[in-house]
Every structure is written in structure tokens, then in C-alpha cells.
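> Sequence unavailable; structure follows:
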């Protein structure tokens, strides 16, 4: 159940170009957050909260790790917060990933940019179940790459950059033919990337997490709706998502 909480900042670090990793402490959220959920964070001086995906949870130390990219005044304000300060947060918010854990499955994780962080918490959770994990992570350039070693500790990992300055050159879809067989995929990233992936992997079992600017974050304002693929209706990304079956919604 989502609650309004104060979270203490333990650490804030620049880990790539314009990319902040922040470790927060809170007893309630750290015990109940699951992979795929997010924090709806209040940036001082801004009316609307910012949704930030949960990248990792340590229940023993009661900490939550988030990553975000500085792309506007809201995230710039969040980046200015220092250890020892507190942030007003709603969380854990949204519905997380449905975990496909069968006998000896191979799971493909596909992340783009700031869509990579929620897949790390998912990957760590799956790894505890002896799942074979393959990761494909896409970034703009070498300056933006993060968490490569963390994903390599989970399984085989491909890094792709748009300009070819690190890893493979191109987009995440350009290396899908190299990953081999897999049973299910999970993906998070920009909408054009998700459109390309769901198109290329049509018919494959998969789940996608949508990045979206939100209003209320609790399903009341209809600011973040997406049409369903075959029901003629709409789903609210903040409340029904941000994770959906890849065949459930129309991108």
C-alpha cells in the first residue's frame, strides 16, 4: 500500500553524465517495494511530483536506491538535495513486474537510458531464483553508461550506444539477434524504443514499463493514460502500471 513518507538521503552520487544515484532510508517503503514500482517525489518549489523508478532495495539496512537523469528544473532540484536532508515521497507507487519464474527459465532484460534502473532491481530479484539472465542496455554514448558491471554480475550483458562510442553501435533492437533463445522479456525505456521492441518481439511473452510524466500519481487526474490494445478503453500508467503485459496496451 502506498503511503506518504519522509525519506532521509543517505548518499547522492553522480555516476554518469547528468545521472544521479541517490540512496534513501525509510523503513516502510524499503520493506514493501517490489521491482517495477516507483517513488513519486516532491521537488521543492514544484507543484507536480516527479516519478522516479526504484533501482534497488536493501531491506536489512532499510534503504532504497534510485537513479534519475537531470533533464529539467524538477530533477535539477532533486539533484541539489544533499545527504542528511529529507524528501517528501509517495510510495511505493504503481504495480510492479509480474515475475515469470518457471523451471530454469532464461529472461531477457532490455533497458534504455534511465529505463535501465528498474530492471536492475528486477534482475537481482530473479537472480535469487537461479534464473538465467541476459541484459541488453542502451545509452546515448559512453558518457551516459552506468551499472554495466552490476548487470554483468547477473548474467551476459550487451551494451549498446547510439554513436558507437562504447559497446555495440546502434539501438537495443540491433543486437536482439545475438541474445539467443529466451522465455520472457522485460523492458523499460523511451516510448520509441518500446514500440520498436514490442514490434520486433511480437508474439513473445513480455512485459514493458512505461516512462511517463504524471499528474497526481494516484489515478485520479487521468493525466497519464494509455489506450488498451483490444478493449477499446484506457489504462492509467500511475495506478494500473507502470508495468503492463506487452500485448495489453497500444503504443
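Sure, I can see it. These numbers were taken from a predicted model, which means no experiment stands behind them.

> okay, CA-based contacts and neighbour counts for the rest of this
Will do.

> In contact with the one residue sitting closest to the centre of the chain, which residues?
Note on the chain: the residue nearest the mean C-alpha position is residue 118, at 3.0 Å, using C-alpha atoms, centre = their mean. Counting by C-alpha atoms under 8 Å, 6 or more residues apart in numbering, residue 118 touches 35, 36, 37, 53, 54, 55, 56, 188.

> So which of the residues you listed belong to strands?
53, 54, 55, 56, 188 (DSSP state E).

> Near the third one, how many other residues are there?
Okay, so that is residue 55. Applying other C-alpha atoms under 10 Å, we find 26 residues neighbouring residue 55.

> Okay, it and residue 68: tell me how far apart.
10 Å (C-alpha to C-alpha, to the nearest Å).

> same deal with the fourth one?
In this structure, residue 56 lies at 13 Å from residue 68, with C-alpha to C-alpha as the measure.

> The structure to be compared is supplied as follows:
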């Protein structure tokens, strides 16, 4: 069931180029148990920004009732968010959507493949999976200044960093280092990256988390839809905010979103 709450900003600080980590506190955290879901945040005051912002859950601390979200400042809405101070209140809907399936995964070698701001939801996922599995993280960024959470992923298992310009880690794309020695993969990032990853790993079971602009965020509109390959789906599409944002890799048509 969707819930809503005014949550208190505990911290809000830059962690990489134009990238911020915000920690929120509130009882709503008790419902955030499935990695891969997202929060829908109200931006601005009054009617200055009509649409909320969907932000993935990067980490959760149930004892402290805190949740971390990571976002990139790319417009007026996220600029407003970056100016929030400890003690400020932000209205939150969530957690929304369907996350990564993890309950039955055990004893497997799992790859977490992320790109840019698609990296955050993989960290909370990785914490869950590392308890019973071997985890390898492959994280891609544009440049050295954009890299974040490397040390956190290293605590979970082997971690490879790639940058487009070669300024840090290995130069290249995440697909350049993917091997066949995996049982399962989870990936989140730009559409082009997801398409390339799923094509290269077409014979491996995997799940993709789709990043998409959303309207209502609750499945009432058609602002965030993708085509499905499921012949039993009469609609022919899935709503990313409601049916996703996580899907089995072979059930969505990535290049026609």
C-alpha cells in the first residue's frame, strides 16, 4: 500500500560532480524493505513544480529510521532539492513500484551492473545479496569526478570502475569487462547501457531497472510506459512506475521505450 509522509532532512551533501546524497528520517522507512523501489518527492513550494521527482532508494537503516537517496542536479527541481538543509521537511510518497527479487537467491555469483545515477539502487540491493551470495560490481561513470560509492561496493565484493575518458579505473564501457562466469545479473542505468548489457548477456538470467520521467508515479497516467515481449500481456506495454521499475530483462523491449 502506498503511504505518504513529511520526512526530515538529516543531511544533504555533494558526493561527486553535480551529485548529492540526501538522508531522510521518518517512520515511512519501516516500509522500505525491498531494494529497487523508489520514492516520489514533492519538489519546491506551492505549485512551482507540479510533478514530483522519482528517486531510487540507495540505502536504508531501519534502526535509525533513515533512508538515503542520490540524485544529480540537472534542472531547477533538483537544484531546489540540493539546497535543502538539515531540519527541512520534504513530502514523500512511497515506497513505489516493484523492486529486485532477492528472497530466493542464494549461493549464486551475481553481477551488479550500474551506470551513473543508476548505481544507487544497486547498493541497497548488494547489501541484501552479499549476505548469501558472491557479488561482483561493475560501475560505469563519465569521468573520475563523477565516481561515488566505490568504497561501499568494495565492502560487498569485487568492484570494477570504468570511466568513459579513462581518468579513473579502466577506460571503456561496462560491457567491456562482463564475463560469462555469473549466475544472475541486475542492472540499472541509461537506456543505451541497459540495451548493450542485455544483448551481451542474452543467455544469462537478469533484471533491469528502468530510469524514466514520470507523471503521476502511481500508474494512473501513461507518461512512463515500455513495450513488453510477454505474449500473455493483452496491453502490450508495462507502466514503469507501477509494474516496474524492475523487470526481467527478457520481458521488456528496451530499444523502443
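Nice, thanks for sending it over. In this text, all values refer to a predicted model and were calculated from it rather than measured experimentally.

> Need the TM-score between these chains.
The pair, once superposed, lands on a TM-score of 0.96 when counted by TM-score structural alignment, normalised by the length of the first structure; 248 aligned residues with a C-alpha RMSD of 1.2 Å.

> So which residues of the second structure form helices?
Ranges of helices within the second structure are 76-82, 120-129, 150-154, 191-200, 240-243, based on DSSP state H.

> any idea how far residue 229 of the first structure is from the closest residue to residue 150 of the first structure other than its chain neighbours?
Closest residue in space to residue 150 of the first structure, ignoring its immediate chain neighbours: residue 120 at 7.9 Å, by C-alpha to C-alpha, 6 or more residues apart in numbering. From residue 120 of the first structure over to residue 229 of the first structure the distance is 28 Å, taken as C-alpha to C-alpha.

> These two: which has the busier surroundings?
residue 120 (23 against 14).

> thinking that one is in contact with residue 54, fair?
No: the criterion here is C-alpha atoms under 8 Å, and residue 120 of the first structure misses it with residue 54 at 9.0 Å.

> quick one: which of the helices of the second structure is nearest residue 181 of the second structure?
Of all the helices of the second structure, the one in closest proximity to residue 181 of the second structure, counting by C-alpha to C-alpha, is helix 191-200 (13.0 Å).

> Just list the residues touching residue 167 of the second structure, thanks.
Applying C-alpha under 8 Å, 6+ apart, we find residue 167 of the second structure in contact with 143, 144.

> which position in the first structure aligns with it?
Alignment note: residue 167 of the second structure maps to residue 165 in the first structure; criterion TM-score structural alignment.

> do the same with residue 221 of the second structure
Using TM-score structural alignment, the partner of residue 221 of the second structure in the first structure is residue 221.

> Against residue 249 of the first structure, how distant is its match?
Distance, residue 221 of the first structure to residue 249 of the first structure, using C-alpha to C-alpha: 19 Å.

> now residue 126 of the first structure
Taking C-alpha to C-alpha, one finds residue 126 of the first structure at 25 Å from residue 249 of the first structure.

> Next, find the distance separating residue 157 of the second structure from residue 35 of the second structure.
From residue 157 of the second structure to residue 35 of the second structure the distance is 18 Å (C-alpha to C-alpha).

> and what of residue 163 of the second structure?
26 Å.

> of these two, who's got more company?
Neighbour totals were compared for residue 163 of the second structure and residue 35, and residue 35 leads with 26 against 23 (other C-alpha under 10 Å).

> before we move on, the earlier item: kindly present the helices of the second structure as CSV, with separate columns for distance to residue 215 of the second structure.
Shown next, in CSV, are those (distance: least, C-alpha to C-alpha, whole Å):
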stretch, distance to residue 215 of the second structure
helix 76-82, 14
helix 120-129, 21
helix 150-154, 32
helix 191-200, 19
helix 240-243, 9
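
> Of all those, which one comes closest to residue 4 of the second structure?
Of all the helices of the second structure, helix 240-243 sits nearest to residue 4 of the second structure, with 16.0 Å by C-alpha to C-alpha.

> so where in the first structure does the closest one end up aligned?
The aligned range for helix 240-243 of the second structure in the first structure is 237-240, by TM-score structural alignment.

> Need the contact partners of that stretch.
For stretch 237-240 of the first structure, using C-alpha under 8 Å, 6+ apart, the contacting residues are 93-95, 210, 212, 214, 217-219, 224-226, 243.

> Same question for stretch 223-235 of the first structure.
The contact list for stretch 223-235 of the first structure, computed with C-alpha under 8 Å, 6+ apart, reads 212-216, 236-238, 241, 247-251.

> now do stretch 181-201 of the first structure
Taking C-alpha under 8 Å, 6+ apart as the rule, stretch 181-201 of the first structure contacts 100, 105-116, 118-119, 172-173, 204-211, 246, 251.

> picking that back up, from the chain's centroid, how far away is the match of helix 240-243 of the second structure?
Relative to the centre of its chain, stretch 237-240 of the first structure is centred 14 Å away, using C-alpha atoms, centre = their mean, to the nearest Å.
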